[in-house]
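> A predicted structure for the sequence below; I have some questions about it.
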Amino acid sequence: MEDHNPNLKMQIPNLGWQQFLTGRNEMLKAYDIAREHSRKRQVQSGHGLVAEAEFRKWLSNFLPKRYGVTSGFIISQGIPNTEYPVHFDVIIYDQLESPVLWVEGSSDLSRQGRSLAIPVEYVYGVIEVKSAFNRKSSKKAVNQLAKLKPLMSRVEPDNQPVKLYLPKNFFCAAVFFELRKQDEMDFVALDELVEATKLRGFNGGYILRGETLENLESGKLTLIEEKENTVPDNKSMLFWATSKPKQFGDNKFKKIMLHFSETHFSEFAFDIIAMLKGSYNPYILSSLYGFGTTQFENGSSMDIKYFNPEDHKKFNEQNDKFFNNLNSE
């Protein structure tokens, strides 16, 4: 590190942005291996379980150590014993203060693979993890998150001695490991996901990758509020797309916007920390750590997207051929 300039300035891209992306790449590598193994089986579900486990492992390593990450159950003193506890893929909780009511799992499971029962007042977030983003998986994720409704119908004061509901800063989201080329026109997937906007603390979601040329890009499912009922003008979810708006008041509409960028992994990661701290602002970057793109690295001040990546590829090939011919003359 050079010391001739003592006055530091914010750098984009900043130190370590490519290294930060290795967390995403390692999750996808394990997922791809599991998916390949699943092809040999009649029931192809193994890669989904690996996706959940890999995401929990990454999140557990990333978050400050006061936050625990587990699969398991959220237990409220207000739910009768006649009910069955609901299992969630990813629960983020206060592991410094929270007791663990019980543990489910065999001795050969990793720590992240065990299912813990956590009291409701110590739960900060729930994330549902699915393999591929499409209308079926999107609906499943929303239906599972909707099972939290009895625990989020009220916000209790801090001084209430017996807590029955999720904390006021609670958030929930959905994570999908990939958007496949075959599903790029399945815009109903976005319409299914927008149904989750009725849930307290719902914050959209994240897609680790799409089948595009840019292998470092990931998708961000952003919740947007508007005053008009605008009609989507979608061409491909691998480029940019929105759900149909859902009305929730007079001249108030919510929709989900999906677009891809190399910055979205770091944005999603640090948004989680901001939500856990109660400082999240959807209109401000939560952090610039890990923030960068290949085009920024190459000196461009803009991150350019093309609707048809094949046209972009052909253009680059023609450019390379042209300049190679010039150099050879």
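Thanks, I have the structure now. Numbers count the residues shown, from 1 in each chain.

> When you work out contacts or count neighbours from here on, use the C-alpha atoms and nothing else.
Noted.

> can you give me the helices in the protein?
17-20, 22-38, 46-62, 135-146, 149-152, 188-193, 264-277, 294-297, 309-328 (DSSP state H).

> how far does the second one sit from the chain's center?
By that I understand helix 22-38. Once both centres are worked out by CA atoms, centre = their mean, to the nearest Å, helix 22-38 turns out to sit 16 Å from its chain's centre.

> got the angle for it vs helix 264-277?
110 degrees (axes from the mean of the first three to the mean of the last three CA atoms, to 10 degrees).

> if we can go back for a sec, same list (the helices of the chain) but as CSV, adding mean neighbour count.
Shown next, in CSV, are the helices of the chain (neighbours: other CA atoms under 10 Å):
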stretch, mean neighbour count
helix 17-20, 16
helix 22-38, 17
helix 46-62, 20
helix 135-146, 18
helix 149-152, 17
helix 188-193, 22
helix 264-277, 20
helix 294-297, 14
helix 309-328, 11
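
> Take this one as well and set it beside the first:
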Amino acid sequence: MEDRFGQHGWKEFNRNRKDILSELDKILEQTENRPIQVAHGLGVEAYLRKWLSEFLPKKYGVTSGYIIPNLYGNNFKLYHYDIIIYNQLEAPILWTEGNFDQSEQGKYRAIPAKHVVAVYEVKSRLTKSNITDALNKLNQTSDFSSQLNPFYSSGIIFIDLKENDNNNESIIKELIKGKDILGFSGGLILRYEGDPTATGLIRLFDIQPENNFDINLYKPIAKPIDSLNIYLTEEGALTIAEKGAGVKLVATSTNNLSFSKTYGIYFNEGTKSIHIKWSRNNFSDFCIELISSLEGLVYNDKNRPSFGQVFDNLEMKKAPRQSKVKEEGKPFLVLTLYEGGELGNKLTIDNDTLTFVVSIENQGALPVTLSDDLFKSKFELPAGETAIKTVSLELQTDKTDKTFADLIKQDGVEHLYRVVYYADEIKKDFLSIEANIRIYKNEVTISDL
């Protein structure tokens, strides 16, 4: 079973992320022996701009270059930005810098401030110093903030989080400084060294002062998605048993929810909270949020796009076996074949159905709720009481042309019968009992496992 699935086209859309990372890795290989390594940064920036220009609606242009405000004087400095997103249907290109050897994505363009809707800085690694540099660059727009587009936003795109930086709590404390930067909304971390399938999404939130509890989670910044203690119980309940872990729920049909596993850290300061959340779904979420921000669409807007969503298949955690020895103050079930009354020793055999009867006795001190079909049905069994259960097995006729009667006469039939139970309705600490049922020549035997 694949560990994930998704919305129509999810594999193809998320191929974009793989292509960006593949381009970076190729450039790194080509430049690793050069004394000064700046080409890899320029190369991945150009590739990101190329991809964004293909991805975004055509009214948006993507370039590197300069933002030109409507100011007068000779003391104004021109600052270069890695990614400028602007309204290209209305914006004139004031000038272009570059030469014929450079690609279109490698050239610098000067864009009037009022047409700029977003600015991103690109950094190869998520480190404190890179965060500081990027925030300082983004803060250069403060001198002409009133001239930018009303939907203006800014952020940082990091390529990698290396394992060496994974426990550096100063990283998230540095990111919270983005709260003082015009339009700063967060950003993206394309890859975590410990799990290349995961993408990090950085978000800056407003919080109410009364909700600013002195509870922060600084590290580790990331964890492998498949290592997270997130699972379904045998009753089908979602269980999140790890600090920082969570799920994103999406209603994928009228009666069905799909899950994306997440792990995140957070830090609060004043009325702001910065989050770094990891998921296999975050590349598409970043792209959805980018378009929504450019268009001024809030989270619950019906026009907000949805595409490329990735969901995780959650494993069911099997209940452990109950102790072989009865313990004081705990339930204890005993499973046997039922031998009394009209149903005793009764074995019914049809061509494709076989039926027998078991006895389940609660010899412990507590009542239990139990089931033998993953809690599609369940019943209560008080302490000291015995339940009688009819068990029916159906033959998978697509795998054999024999009947149950044929199989029993020749080699016999074996079936693992399993009962799962819990005593506490709140904690639901599941336990199980298992037995091997063997049917051979019209005789039924049971043996504990």
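Nice, thanks for sending it over. Note that this is a predicted model, so its numbers are computed, not measured.

> of the helices of the first structure, which approaches residue 244 of the first structure most closely?
When those are compared by CA to CA, helix 188-193 sits nearest residue 244 of the first structure, at 5.9 Å.

> By how much does that closest one deviate from the second structure on average?
Averaged over the aligned pairs, helix 188-193 of the first structure sits 1.6 Å from the second structure after superposition, using mean CA distance after the TM-score superposition for the first structure.

> matching residues in the second structure for that helix?
The aligned range for helix 188-193 of the first structure in the second structure is 170-175, by TM-score structural alignment.

> For the helix or strand containing residue 435 of the second structure, grab the matching residue range in the first structure.
Using DSSP states H and E, residue 435 of the second structure sits in strand 431-440. Aligned by TM-score structural alignment, strand 431-440 of the second structure corresponds to no residues of the first structure.

> Which parts of that strand count as buried, going by neighbours?
431-435, 437-440 (16 or more other CA atoms under 10 Å).

> got a markdown table for the residues you listed, with distance to residue 420 of the second structure too?
As requested, those are arranged in a markdown table below (distance: CA to CA, whole Å):
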| residue | distance to residue 420 of the second structure |
| --- | --- |
| 431 | 6 |
| 432 | 4 |
| 433 | 7 |
| 434 | 9 |
| 435 | 12 |
| 437 | 17 |
| 438 | 20 |
| 439 | 23 |
| 440 | 26 |
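
> now, which of those sits nearest residue 216 of the second structure?
Checking these against residue 216 of the second structure by CA to CA gives residue 431 as the nearest, at 35.0 Å.

> Thought residue 420 was touching that closest one, still the case?
Yes: between residue 431 of the second structure and residue 420 there is a contact under CA atoms under 8 Å: 5.7 Å.

> How much space separates the residue most central in space within the first structure from residue 256 of the first structure?
Centre of the first structure computed as the mean C-alpha position; nearest residue by CA atoms, centre = their mean is residue 206, 2.9 Å away. Separation of residue 206 of the first structure from residue 256 of the first structure (CA to CA, to the nearest Å): 11 Å.

> which residues do those two both contact?
residue 221 (CA atoms under 8 Å, 6 or more residues apart in numbering).

> Now check the second structure for the residue matching residue 262 of the first structure.
Here residue 262 of the first structure is matched to residue 280 in the second structure, going by TM-score structural alignment.

> Please apply the same query to residue 173 of the first structure.
Matched across to the second structure, residue 173 of the first structure falls on residue 155, judged by TM-score structural alignment.

> Count the neighbours of its match for me.
Residue 155 of the second structure has 25 neighbours, counted by other CA atoms under 10 Å.

> ok, it - contacts?
Applying CA under 8 Å, 6+ apart to residue 155 of the second structure gives the contacts 119-121, 138, 184-187.

> now swap in residue 260 of the second structure and tell me
247-249, 279-281, 310-312.

> mind running it again at 6 Å?
By CA atoms under 6 Å, 6 or more residues apart in numbering, the residues touching residue 260 of the second structure are 247-248, 311-312.

> Show me just the buried residues among the residues you listed.
Among those, those classed as buried by 16+ other CA under 10 Å are 247, 311-312.

> Nearest to residue 95 of the second structure among the residues you listed?
The nearest member of these to residue 95 of the second structure, counting by CA to CA, is residue 311 at 45.0 Å.

> any idea how far the nearest residue to the closest one once chain neighbours are set aside is from residue 83 of the second structure?
Leaving aside its sequence neighbours, residue 311 of the second structure sits nearest to residue 260 (CA to CA, 6 or more residues apart in numbering; 4.6 Å). Distance of residue 260 of the second structure to residue 83 of the second structure, given as CA to CA: 29 Å.

> List the contacts of stretch 135-144 of the second structure.
When contacts are defined by CA under 6 Å, 6+ apart, stretch 135-144 of the second structure is touched by residues residue 181.

> In the first structure, point out the residues matching it.
Aligned by TM-score structural alignment, stretch 135-144 of the second structure falls on residues 142-151 of the first structure.

> now stretch 12-26 of the second structure
Counting by TM-score structural alignment, stretch 12-26 of the second structure lines up with residues 19-33 of the first structure.

> Going by residue numbers, what spans are strands in the stretch 151-300 of the second structure?
For the stretch 151-300 of the second structure, the strands defined by DSSP state E, counting those that start in this stretch occupy 153-161, 184-192, 199-206, 230-232, 238-240, 245-253, 256-269, 272-279.

> how about those, which one is nearest residue 379 of the second structure?
Of the strands of the stretch 151-300 of the second structure, nearest to residue 379 of the second structure by CA to CA is strand 230-232, at 20.5 Å.

> buried ones in that closest one?
Neighbour-count burial for strand 230-232 of the second structure, counted by 16+ other CA under 10 Å, picks out 230-231.

> list the helices and strands that strand packs on?
Strand 230-232 of the second structure sits against strand 238-240, with contacts defined as 3 or more CA pairs under 6 Å, 6 or more residues apart in numbering; DSSP states H and E.

> do that again at 10 Å, thanks
Counting contacts by 3 or more CA pairs under 10 Å, 6 or more residues apart in numbering; DSSP states H and E, strand 230-232 of the second structure is packed against strand 238-240, strand 245-253, strand 256-269.

> so of those, which one's packed in deepest?
For those, the largest average neighbour count (mean count of other CA atoms under 10 Å) is found in strand 256-269, namely a mean of 20.
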